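Student: Here's my sequence, what's the structure:
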Amino acid sequence: MKFSRASLVAIFLAFTVVGVTHASDPDILSDFVVPAGQNSTHLDGSFFTFTGFREVGKNNLTGQTAAKVTKAAMAEFPALNGLGVSMAVLQFPAGGVNPPHTHPRASELLYLMSGCLLVGVVDTTGKLFTQTLYGGDLFVFPKGLLHFQMNEDINNKAVAISAFGSASAGTVTFPSALFGSGITDDVLAKSFKTDVQTVETLKAALKPKP
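Tutor: Sure thing, here's the model as predicted:
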């Protein structure tokens, strides 16, 4: 029996949601969590619906170097509170990168919809595991480990879907966490065995453009 790409995505999502429901977040003692100040009798189907992915693919990635990440986590989709799942759509411009980062509260299961991605994950011994993914491939990033993704195709974009075993996986992006969080130049210079001028150059490059 042959499955279409859309069917495979649906199967992936269904099994992912079932598989990661008990992966990280504590169990709740009710069917779902009603937001403070709301009455469950006044909720309808819209509470369980997220529409934030409707615009995915409509934006222009030309000239960008960083991946565009559209999240459906608890902050964006309150119905996920207590359910232990969340998702994100990652759009990579040609040659674009999702820089080294971690998710402290969840593992990530990435499904590459289209394109070509170089992915990598570093374990606690410092060993790097890399793989080149093509449309239809899956890759798992264990909870809390440093990882990255980069579009190896310099002419075409890539699109991926990520599922997380937490309603709020959290993200710590290393370039901004190290050089944009306020850690002193002296600490960074000594840690990276470089000089303050180099550190200041890196900090300046990471500042948001006006």
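Student: Every contact and neighbour count from this point should use C-alpha atoms.
Tutor: OK.
Student: Go ahead and name everything in contact with the helix ranked longest in the chain.
Tutor: If each helix of the chain is counted by residues according to DSSP state H, the longest one is helix 5-20. With contact meaning C-alpha atoms under 8 Å, 6 or more residues apart in numbering, helix 5-20 is reached by 84, 85, 136, 163, 164, 165, 166.
Student: same thing but at 6 Å, please
Tutor: Residues external to helix 5-20 that are found in contact with it (C-alpha atoms under 6 Å, 6 or more residues apart in numbering): residue 165.
Student: ditto for stretch 144-156
Tutor: Counting contacts by C-alpha under 6 Å, 6+ apart, the residues touching stretch 144-156 from outside are 94-104, 116-122.
Student: quick one on the thing from earlier: the longest helix of the chain: which residues count as buried?
Tutor: Of the residues in helix 5-20, those scored as buried under the neighbour-count criterion (16 or more other C-alpha atoms under 10 Å) are 9, 12, 13, 16, 17, 20.
Student: next one: stretch 190-204
Tutor: Residues 196, 199, 200, 202, 203 are the ones in stretch 190-204 that count as buried (16+ other C-alpha under 10 Å).
Student: same deal with stretch 68-82?
Tutor: The neighbour-count check on stretch 68-82 (16+ other C-alpha under 10 Å) flags 68-74, 77-82 as buried.
Student: Which member of the buried residues of stretch 190-204 is positioned nearest residue 157?
Tutor: Proximity of the buried residues of stretch 190-204 to residue 157, judged by C-alpha to C-alpha, is greatest for residue 202, which lies at 27.0 Å.
Student: Helix, strand, or coil at the closest one?
Tutor: When classified by DSSP: H, G, I helix; E, B strand; the rest coil, residue 202 comes out as helix.
Student: this one next, for a side-by-side:
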Amino acid sequence: MASKTFAIKFFSLLISSFAIMKMATAGDPDILSDFVIPPNVTADGNFFTFTGMRSVVRGGIPTAFKVSKAALTEFPALNGQSVSIAVLEFPANTTNPPHIHPRSAELLFLIDGTLQVGFVDTTNKLFTQTLQIGDMFVFPKGLVHFQYNVAAQASAIAVSAFGSANAGTVSIPNTLFNTSIDDNVLALSFKTDVATIQHLKDGLAPKP
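Tutor: Just a heads-up that it's a prediction; the model follows:
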């Protein structure tokens, strides 16, 4: 619960990062009005309010890695505003697997615990860092990156800001092994056999 209190105290600091992200790389087209209202929706204070993070700041740490988003799908008022956030909750020894955000950079702010983070550039150079509470790390737009809570017992919480209302997420493991890419293509690409590829796919298959 102490970590939740800490998260609340630092939430205001994250809001200021929106401006930074928008200047760095806005991923959304400009709009020609103050804001965008969906059809049959009333423009009042409720429309511009998102309450979906209440469960995050009031609840306990989940048993598995969890992402709580305030993006275009969850918060329609963000349409055209080129901002969104996500709260990342890491129980001990959990990871946010390698992934890509095709439409925005990501500015991650660690508010509790420690995290190992990193990204790979287009020359296949790996940039890594171990973050402490209060540290920020930027993942450039469109590059493969990850976060990992290596602690055996302690949890970690981070908030990520994006310069797009719809940054998008492409999970590398799921994209490769949980879609319909032919096993032979994957086996040849990874210089292994089809049995190994099928084993990897079985591990990523949705649990019933």
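Student: picking up where we left off before, how about the buried residues of helix 5-20 of structure 1 in CSV, adding distance to residue 50 of structure 1?
Tutor: As requested, the buried residues of helix 5-20 of structure 1 are arranged in CSV below (distance: C-alpha to C-alpha, whole Å):
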residue, distance to residue 50 of structure 1
9, 17
12, 18
13, 15
16, 17
17, 15
20, 19
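Student: Would you reformat the buried residues of stretch 68-82 of structure 1 as a markdown table and include secondary structure and distance to residue 149 of structure 1?
Tutor: As requested, the buried residues of stretch 68-82 of structure 1 are exported to a markdown table (DSSP: H, G, I helix; E, B strand; the rest coil; distance: C-alpha to C-alpha, whole Å):
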| residue | secondary structure | distance to residue 149 of structure 1 |
| --- | --- | --- |
| 68 | strand | 12 |
| 69 | strand | 12 |
| 70 | strand | 15 |
| 71 | strand | 16 |
| 72 | strand | 19 |
| 73 | coil | 20 |
| 74 | coil | 23 |
| 77 | coil | 25 |
| 78 | helix | 28 |
| 79 | helix | 29 |
| 80 | helix | 26 |
| 81 | coil | 28 |
| 82 | coil | 29 |
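Student: Return the member of the buried residues of helix 5-20 of structure 1 nearest to residue 37 of structure 1.
Tutor: Here the nearest of the buried residues of helix 5-20 of structure 1 to residue 37 of structure 1, counting by C-alpha to C-alpha, is residue 17; it sits at 27.9 Å.
Student: Could you check how many residues crowd around residue 101 of structure 1?
Tutor: If you count neighbours by other C-alpha atoms under 10 Å, residue 101 of structure 1 ends up with 20.
Student: Just list the residues touching the counterpart of it in structure 2, thanks.
Tutor: With TM-score structural alignment as the criterion, residue 101 of structure 1 lines up with residue 99 in structure 2. The contact partners of residue 99 of structure 2, by C-alpha under 6 Å, 6+ apart, come to 144, 145, 170, 171, 172.
Student: from the residues you listed, which ones fall inside helices?
Tutor: residue 172.
Student: so which of the contacts of residue 99 of structure 2 is the most crowded?
Tutor: For the contacts of residue 99 of structure 2, counting by other C-alpha under 10 Å, the largest number of neighbours falls to residue 145: 25 neighbours.
Student: host element of the most centrally placed residue in structure 2?
Tutor: Nearest to the geometric centre of structure 2 sits residue 86, at 5.7 Å (C-alpha atoms, centre = their mean). When elements are defined using DSSP states H and E, residue 86 of structure 2 is found to belong to strand 84-90.
Student: Please, where are all the helices along structure 1?
Tutor: If DSSP H is used as the criterion, the helices of structure 1 fall at 5-20, 174-179, 185-191, 196-206.
Student: For the equivalent of residue 110 of structure 1 over in structure 2, give its distance to residue 4 of structure 2.
Tutor: Residue-level alignment of residue 110 of structure 1 against structure 2, with TM-score structural alignment as criterion, gives residue 108. Note on residue 108 of structure 2: its distance to residue 4 of structure 2, by C-alpha to C-alpha, to the nearest Å, is 17 Å.
Student: Stretch 124-133 of structure 2 corresponds to what range in structure 1?
Tutor: Residues 126-135 of structure 1 are the counterpart of stretch 124-133 of structure 2, counting by TM-score structural alignment.
Student: Flag every buried residue along that stretch.
Tutor: Along stretch 126-135 of structure 1, these residues count as buried under the neighbour rule (16+ other C-alpha under 10 Å): 133, 134, 135.
Student: who are the neighbours in contact with the last one?
Tutor: When the contact criterion is C-alpha under 6 Å, 6+ apart, the partners of residue 135 of structure 1 are 112, 113, 114, 115.
Student: Which of those residues are buried, as a ChimeraX select command?
Tutor: What follows is the ChimeraX syntax selecting those of those that are buried according to 16+ other C-alpha under 10 Å:
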select :112,113,114,115
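Student: any chance of the contacts of residue 135 of structure 1 in TSV, plus distance to residue 183 of structure 1?
Tutor: Converted to TSV, these look like this (distance: C-alpha to C-alpha, whole Å):
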residue	distance to residue 183 of structure 1
112	35
113	38
114	38
115	37
